[in-house]
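[1] no FASTA, just this:
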């Protein structure tokens, strides 16, 4: 489920499966099974993976357009990076919008409290 994203981020970071596995304290073949969606990733392991890959767990679990496909080699690495960036940009824009709405709500609440 998240294997393709793990592989993409790992490769963009210039890391080998063995390097990531060593940092996680697991066997390389276990990490390979994560990338190939052969075993489920626990919440605890997802946190560790995100830390090692220097991303948030949501970056791994969030939606990235299915255009990224290393198996079929239909795009260049730059095309894959561009797709990842577009997906992250959309996620960040949603987060910013949510924060802006929360700030506006809190400002209104503060204004009403100050008028009392």
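    Nice, thanks for sending it over. Keep in mind that what you see is a predicted model, and the values were worked out from it rather than measured.
[2] Every contact and neighbour count from this point should use C-alpha atoms.
    OK.
[3] hey, where'd the helices end up in this protein?
    Ranges of helices in the chain, per DSSP state H, are 3-12, 17-24, 28-35, 43-53, 57-61, 77-115.
[4] Including mean neighbour count, could the ones you listed go into a markdown table?
    Listed next are the helices of the chain as a markdown table, based on neighbours: other Cα atoms under 10 Å:
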| stretch | mean neighbour count |
| --- | --- |
| helix 3-12 | 19 |
| helix 17-24 | 16 |
| helix 28-35 | 18 |
| helix 43-53 | 16 |
| helix 57-61 | 17 |
| helix 77-115 | 13 |
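[5] out of everything not next to it in sequence, what's closest to residue 9?
    Nearest non-adjacent residue to residue 9, counting by Cα to Cα, 6 or more residues apart in numbering: residue 53, 6.9 Å away.
[6] And the one you found, how far from residue 81?
    Residue 53 is 15 Å from residue 81, where distance means Cα to Cα, to the nearest Å.
[7] okay, pairing it with this:
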């Protein structure tokens, strides 16, 4: 699900209009609209404020198509000044790692028993 859809859905579930959110962020409704529809970047500070304002984890309102959380850092004038990449591990990878860790523990136990023989 794209950022604009997730952000819009959460905003609407909270019963907030674009204008209300824009006012809380200290910007015009049209500026917020551009950010919500993806035509203008959202700064890391704005992401944090949106997350707190909507009372949801940042991951609930923003996730790239690859499953990586990416927060754009830019200043108030909208000039690009870098990217801060934060990656989240997909659930199926977490499950695979957990399964492998259990298997490793089982093998270590078997090795311990074999050494005792």
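    Cool, got the structure. None of the values given here were measured: they were computed from a predicted structure.
[8] give the contact list for the residue nearest to residue 9 of the first structure.
    Residue 53 of the first structure makes contact with 9-10, 13, 20, according to Cα atoms under 8 Å, 6 or more residues apart in numbering.
[9] Over in the second structure, see which of those survive.
    Using both residues aligned by TM-score structural alignment, their matches' Cα atoms under 8 Å, the second structure keeps these contacts from the contacts of residue 53 of the first structure: 9-10, 13.
[10] Can you report how many residues lie near residue 15 of the second structure?
    Neighbourhood size, residue 15 of the second structure [other Cα atoms under 10 Å]: 10.
[11] Next one: it from residue 9 of the second structure, what distance?
    Residue 15 of the second structure is 10 Å from residue 9 of the second structure, where distance means Cα to Cα.
[12] cool, and residue 60 of the second structure?
    Distance of residue 60 of the second structure to residue 9 of the second structure, computed by Cα to Cα: 10 Å.
[13] cool, and residue 51 of the second structure?
    Distance, residue 51 of the second structure to residue 9 of the second structure, using Cα to Cα: 13 Å.
[14] What of residue 29 of the second structure?
    As judged by Cα to Cα, residue 29 of the second structure and residue 9 of the second structure stand 17 Å apart.
[15] and if you look at residue 33 of the second structure?
    Note on residue 33 of the second structure: its distance to residue 9 of the second structure, by Cα to Cα, is 14 Å.
[16] what's the answer for residue 91 of the second structure, then?
    22 Å.
[17] Surely residue 47 of the first structure and residue 57 touch.
    Yes. In this structure, residue 47 of the first structure is within contact of residue 57 by Cα atoms under 8 Å, at 6.0 Å.
[18] Run the chain-centre distance for stretch 12-25 of the second structure.
    19 Å (Cα atoms, centre = their mean, to the nearest Å).
[19] mind listing what the closest residue to residue 80 of the second structure other than its chain neighbours touches?
    Distances taken as Cα to Cα, 6+ apart place residue 74 nearest to residue 80 of the second structure, at 4.8 Å, with adjacent residues excluded. Contact analysis of residue 74 of the second structure by Cα under 8 Å, 6+ apart lists 42-44, 80-82.
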